Structures are given as C-alpha cells and as structure tokens.
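*Asks:* below: sequence and its predicted model.
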Amino acid sequence: MSMTNEHAESILAPIMKQYLEALNTSDWKTVESLYHVNSVMIEKGKSCMFGNQAITDSFKAMGADFGKYEVHISNSRYEGVGDFINIHTDFSFVTEKQGVLSGKFTQIWKNEGGKYAILHDQFEL
C-alpha cells in the first residue's frame, strides 16, 4: 500500500532530524542504531560498504580527513510504499579542513517492528 508524500514526510522528517543531529554531534551509538543491521552504503560509481557498524565506522573516520563537520540537507522529497520510505535530498558537509562538500543522496528506510532504519544509503559528491 502506498502512502502520500506528505504522510511519508510526516513519519520520516523527525527521524531525519535525529539522524542529522547524531551525525553532527558524533553520537555514534544513535547513528549505528538508525542503520539497519543489513544496510548498505554506496558512493555511486566508487565504493560500497555493508552493515551498520562498518557504515558508522566510516563516519567516525571522516573526522581525520574533514576535521569537525556538519551535515545539512535541502530540497528533500519523500516517498512511501508499504514498509519503506525513501528520501531524495541534496546535502552539504561543512568541514573544518576541506570547506563545503556538496552532493545528493537517496536513502531507503525500512519499518521493522515499528522502527524505521536505513536499509540503503546511496550518495554522490
């Protein structure tokens, strides 16, 4: 069963706020909990990693390359069907060492047992 874009946004937007806050404050336990145990993260045309712990570890390691950073999103579109909600959005990393890095990402969030978690996260810079 599909849902309206507005309904999908009403469910996922507050979770996205929590996700961004966790990234921006280095709350790695929360970041890991927001990725499904079988999640994948794909940098389009470059690399892929599997699992919530590996993905969280990659965010931790970014500090060495970027220094402190903040993630911002804009122009977000939400879509939902069944147990899945997708977000398509522009993002920017405002970094201490490398300036502003911009790109787009698509995430597919899956509802399992009443909790949404990122199953697929694909981005390009």
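*Replies:* Ah, there it is.
*Asks:* from here on, just use CA atoms for contacts and neighbour counts.
*Replies:* Will do.
*Asks:* what about stretch 79-88, distance to the chain center?
*Replies:* Relative to its parent chain, stretch 79-88 has a centroid offset of 13 Å by CA atoms, centre = their mean, to the nearest Å.
*Asks:* quick one, what contacts Glu32?
*Replies:* Taking CA atoms under 8 Å, 6 or more residues apart in numbering, we find Glu32 in contact with Asn52, Gln53, Ile55, Thr56.
*Asks:* likewise Tyr35?
*Replies:* Gly51, Asn52, Ala117, Ile118, Leu119.
*Asks:* thought Val37 was touching the first one, still the case?
*Replies:* Looking back up the chat, that one is Gly51. Yes. Assessed by CA atoms under 8 Å, Gly51 is found in contact with Val37 at 5.4 Å.
*Asks:* structure B:
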Amino acid sequence: MSSNSAIKGELSKFDDMMGKATTKLSDETYQMAPDYIIISAGYQTTTAKIGVVSGKFTQIWKKSGNSYLIYHDEYEMN
C-alpha cells in the first residue's frame, strides 16, 4: 500500500467517525511566494457524532504546472 493510499484510508476513517460536519476558520493568514502558498488558521468543526473539535493548522501548497498541490499539511486538535 502506498503512503497516499494509507493517508486516504485514515482520513476516510476519521470522516466516518465524525459524521456530517461543518467547519469555521479563524485567524487566517496567507503567504505567497512564486511557487508556494502557506496557509495558517484556527478551526472549529461541529460534527454529528463527536461534537465540537477545534485546533489550528498550517498547509504548504506547491505549484505544479498550472495548479497547486498540498506539499505539507500539519494540524493539531484540542
């Protein structure tokens, strides 16, 4: 199993555990360089099955051709 398949599998399990969810972002910051976008924010997710989950995240997107792909995704959950 590739690491991408393993990551997708774990995210799918987490989605099933949470159920339907809505997310609100706060304190968003965006930084852009010629080939990268860095996004940081806080989040609060209200889920159908496990209640409210909150934390913060940082994502780095790298330019690939005419689009951007996630290069790094880091988050913490309270």
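*Replies:* All right, it came through fine. From a predicted model like this one, the values you see are computed outputs, not experimental measurements.
*Asks:* closest one of the contacts of Tyr35 of the first structure to Asn111 of the first structure?
*Replies:* Of all these, Ala117 has the smallest distance to Asn111 of the first structure: 6.6 Å, by CA to CA.
*Asks:* and that closest one, what pairs with it in the second structure?
*Replies:* Aligned by TM-score structural alignment, Ala117 of the first structure pairs with Leu69 of the second structure.
*Asks:* and its match, what element?
*Replies:* Following DSSP states H and E, one finds Leu69 of the second structure within strand 67-77.
*Asks:* can you give me how far that strand is from the chain middle?
*Replies:* Taking CA atoms, centre = their mean, one finds the center of strand 67-77 of the second structure at 6 Å from the center of the full chain.
*Asks:* and if you look at stretch 81-99 of the first structure?
*Replies:* On the basis of CA atoms, centre = their mean, stretch 81-99 of the first structure is displaced by 5 Å from the centre of the chain it belongs to.
*Asks:* matching residues in the second structure for it?
*Replies:* Taking TM-score structural alignment, stretch 81-99 of the first structure hits residues 33-51 over in the second structure.
*Asks:* and what of stretch 15-23 of the first structure?
*Replies:* Going by TM-score structural alignment: stretch 15-23 of the first structure matches no residues.
*Asks:* ok now that stretch, how far from the chain's centre?
*Replies:* Between the centre of stretch 15-23 of the first structure and the centre of its chain there are 8 Å (CA atoms, centre = their mean).
*Asks:* try stretch 7-16 of the second structure
*Replies:* On the basis of CA atoms, centre = their mean, stretch 7-16 of the second structure sits 12 Å off its chain's mean C-alpha point.
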